[in-house]
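Enquirer: Provided below are the primary sequence and the corresponding predicted coordinates.
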Amino acid sequence: MLLGKLLEKIEYTVVKGTLDVEILNLVYDSRKVTDGSVFVCIKGFKTNGHEYAKEVVNKGAKVLIISEEVELEGEEVTLIKVSDTRLALACMSAAYFDYPAEKLKTIGITGTKGKTTTAYMVRSILENSGLKTGLIGTIEVIIGETVIPSANTTPESYQIQEYFAKMVEEGCQCVVMEVSSQGLMLHRVAGFVFDYGIFTNIEPDHIGPDEHKDFEEYMHCKGLLFKNCVVGIANADDSHMEEVLKGHTCKLETYGIEEKADLMAVNINLHSRDGSLGVTYQLKGLLDYEVFVNLPGKFNVYNSLTAIAICRHFGIHEEEIQKALTMVKVKGRVEPVAISSKFSMMIDYAHNAMSLESLLTTLKAYEPKRLVCLFGCGGNRSKLRRYEMGEISSNLADLTVVTSDNPRFEEPEDILNDIITGVKKGKGEYVSIIDRKEAIKYCIENAKEGDVVVLAGKGHEDYQEIKGVKYKMDERDLIRQAVEEIQAEGKTII
């Protein structure tokens, strides 16, 4: 590919050299430079790609994309100056992979909460209706039968375009992806226009030295999606919606429960049936039919309502949407585990005070005989989180089972003691069992009819980190092992 083709959609200045250069590889990591590469100098939080200019030229880079001066004397290399190398990388990546987003229906979901579950619901509905759909998100990337664990909610722009290209090769017609505020701020989703952009909700989060300087910047970055999509779909109930969408350039639709919106959920009812927790509601506005979701809580009303608002644009029939929503299961997001029809057990990723409080409040609304919460806290992290989570669990759950999470370089006993300090401030009962499998086994053995048991903190994670080493540990395996041990001991699970 000629360099000029890669640069066709960006503004640039040729500082040195020529555009008549054949490019063999597009790279932004100096370690991956090979002969014939174009190297994009990204200025990151910890390293600056411009500092590697001489090194990458010696490795064979023929072109450097820069936004500041580099020290190169005498080397045969083309230098292209742009105002923002991250934006350039996104546009060049789209060109490098021949604009794959133009061959897909692209759906981007942004918001503080609900992105992951909504993305899986959308994929479930589209796939169930016969539309092959890729997914890029916090947990994993799904391309046909290929599943790739995720490192970031929204990958770097080059990676996104590579995933899109592979989806096109696999015959995907659509892609649904989670779009983080960081991803928007750093131009990771530049270089193409989303067909649909979705806003779920927003609250103060991701504010700090390496993220956003304040809540206003966080909202602004979320809003960038709605200047880069054709149709915007937003939660009318969120008090910050107008601020987030300020200056939007898309056609806008709304959904909600409380405020008047284009698509609304009314007559919401929580239900518990044979150990399964779910919710039903009636759609009003753009659609009119009853919805049943096999996941608990008001937040899953919002998640499913969002998914329906999106999939309405694909002309999918009510029956197909209903079927998909009864089947959807999101790993580690109030994920039900079928053990007994007499009590409910689920796995959830809630690993901080805010998410644990939201989770337990949601489950408490089902009025279980007892609410049992098993959790631990990560080592080498804030002790305040341990105290807060312990107190919240003790105040909302009838029984707290304190156990180990990722101790990292701390002693598990010390972490549990910190949690118990918080637990003792609440009114609930507690037990302390360091070994997580034994703690799960205790929950199953001692479950009573009508209980709701939630294993919080690990969610989709399939490892436990101890002293710098990640050991395989999946709670689904721990549950299965605990059940097998109980049965081998001749005991009965209610």
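Expert: Good, I have the coordinates.
Enquirer: can we go C-alpha only for contacts and neighbour counts from here?
Expert: Noted.
Enquirer: what comes up buried for stretch 12-22?
Expert: 12, 19, 21-22 (16 or more other CA atoms under 10 Å).
Enquirer: now do that stretch: distance from first to last residue.
Expert: Length of stretch 12-22, first residue to last, CA to CA, to the nearest Å: 18 Å.
Enquirer: structure B:
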Amino acid sequence: MKTSDLCEKIEYRLLQGSMDTEVTDVIYDSRKVTEGTMFVCMVGAVTDGHKYIPDAVEKGAGVIVAEREEACKGVPPEVAVILVESARHALAYLSAAYFDYPAKKLTTIGLTGTKGKTTTTYIIQDVLRQAGRKAGLIGTIATVIGETSIPARNTTPESYEIHKAMAAMVDAGCQYMVMEVSSQGLKFDRTAGIEFDYGIFTNLSEDHIGPTEHPDFADYLACKRRLFRQCRIGIINADDPYAQQILEGSTCEVKTFSAEKKADLMASDIRFLNEDGRLGMHFKASGMMNCDAKIHIPGRFSVYNALATMVVCHELGIPDDAVLAGLEDVQVKGRVEMIPISKKFNVIIDYAHNDVSTRSVLKTLREYDPGRIVAVFGCGGNRSKVRRYDIGEAAGELADLCILTSDNPRFEKVEDINNDIKVGLAKHDAAYIEINDRREAIAYAITHALPGDMIILLGKGHETYVEIEGVKHHFSEHEVVREIAEDIRAGRRKMEHMTL
């Protein structure tokens, strides 16, 4: 592909070489440079791509895209050098051109907000799938292309990876792309140049504020706001206190959803469901859809996630009955996920691994009036001790029994980590036991269950490993729970108080 074609939508200055130079790939990691590639000098918090220009040239880069002219001195004259104001911004447009603008070939749905992005993207994708539509997904857990799932490193990948994934979705026959759009993704231009067909705002609260993320809440909000300047239709949670501020400067048509006020889609008569061990929510919808709706993900926040899904799917022309059927069957891996092994008690897996998310999920379960809440959890090693105190305090206040165990101890001893958790537990004189082996901790909770118990496994969620002394070992709570249930049924383990 010619350099001039790649650069057709960016502002630049050619310092040397020719715009007719053929480019074999667009690269921003100098370690991946090969003969004929275009090397984009990204400037990040850890490193500066300009330092690697000599290395890129030595490996055969045909074009250098840089922000600083002085860094390009000494580049051989046959290598084209292009100067841009922002390499990150340029990379987004260069990548879009390189992959032939795949976003224009898909119906694109972007979600932003503090909470609910991951769950809602999966709900939307699943509802579309159950309605016979093929949708790819980019988010915190994975990038999903057809039947292929690639574990994620960032909530919103770099722009090159986004366009590469979308191009693969087009090739796989996808009609839609559903994507988590993080504040960092917006701030660092990872989604620059994509005009989303739909942008969804879930909610906003203080998060990701610190020296390596956002300097303050105003910056966090301003970055979230950007999505609604690059989407065609904005779908907004009207009940969030920041809804109007999110829309400041927006250029999109707006649709709203609410459980408290007048909106394009409203929820009323909200009820908590416990149907044979399946927890969920029921509500009446009115406005653009008039129906009874049900979702088997517990918690009032699930109503808002369902409403966002209903609005976008209605706008996409999905029949109402298909939307409702999809909502009723949906389950999101590791997000308040029910593992059905008994109708007498619940086993739930959730990714909560800080005090805010731990408190939120335990409060949600309390609303279902359980016999007991049994929380199985630990904390990560080589991380903040304060987080351990806080999680211990939250669990100690809201759980009836805490089972302390391992959770990615890394280079620390599980006993030392759990001693820190106990500092928080002590504030509520909480009942707890310690079982360092996580499999055995889960087995204890299940084999000692009482009727009406809700056993919540906290911290691992969708993860399929445990990290010990720098090595990741396979460990899937989904597999472990089902293996324990099979052991009980086969007589290899015994239920202490009842049968499964």
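Expert: That came through fine. For clarity, every value in this text was computed on a predicted model and none was experimentally measured.
Enquirer: quick one on the thing from earlier: could the buried residues of stretch 12-22 of the first structure go into CSV alongside distance to residue 477 of the first structure?
Expert: Below are the buried residues of stretch 12-22 of the first structure laid out as CSV (distance: CA to CA, whole Å):
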residue, distance to residue 477 of the first structure
12, 54
19, 56
21, 54
22, 51
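Enquirer: for those residues, give me CSV that also has secondary structure.
Expert: Formatted as CSV, the buried residues of stretch 12-22 of the first structure follow (DSSP: H, G, I helix; E, B strand; the rest coil):
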residue, secondary structure
12, coil
19, coil
21, coil
22, strand
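Enquirer: residue 390 of the first structure: which of these is nearest?
Expert: residue 12 (54.8 Å; CA to CA).
Enquirer: contacting residues for that closest one?
Expert: By CA atoms under 8 Å, 6 or more residues apart in numbering, the contact set of residue 12 of the first structure is 80-83.
Enquirer: which among these count as buried?
Expert: Looking at the contacts of residue 12 of the first structure with 16+ other CA under 10 Å, the buried ones turn out to be 80-82.
Enquirer: adding secondary structure and distance to residue 2 of the first structure, write those residues out as a markdown table.
Expert: Listed next are these as a markdown table, based on DSSP: H, G, I helix; E, B strand; the rest coil; distance: CA to CA, whole Å:
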| residue | secondary structure | distance to residue 2 of the first structure |
| --- | --- | --- |
| 80 | strand | 14 |
| 81 | strand | 17 |
| 82 | coil | 18 |
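Enquirer: please enumerate the helices of the stretch 351-500 of the second structure.
Expert: 355-366, 385-398, 414-426, 438-447, 477-489 (DSSP state H, counting those that start in this stretch).
Enquirer: ok, and which of the ones you listed has the densest surroundings?
Expert: Among these, helix 385-398 has the highest mean neighbour count (mean count of other CA atoms under 10 Å), at a mean of 23.
Enquirer: so that one matches what in the first structure?
Expert: Aligned by TM-score structural alignment, helix 385-398 of the second structure falls on residues 383-396 of the first structure.
Enquirer: now that stretch on the second structure. Mean distance?
Expert: Taken against the second structure, stretch 383-396 of the first structure registers an average deviation of 1.1 Å after superposition, with mean CA distance after the TM-score superposition for the first structure.
Enquirer: what sits up against that stretch?
Expert: Outside stretch 383-396 of the first structure, the residues that reach it (CA under 8 Å, 6+ apart) are 352-353, 356-357, 360-361, 364, 371, 373, 377, 400, 415, 418-430.
Enquirer: and what of stretch 107-121 of the first structure?
Expert: With CA under 8 Å, 6+ apart, stretch 107-121 of the first structure has contacts from 135, 137-139, 174-181, 194-203, 205, 222, 225, 299, 303-304, 306-307, 324-325, 328-330, 333.
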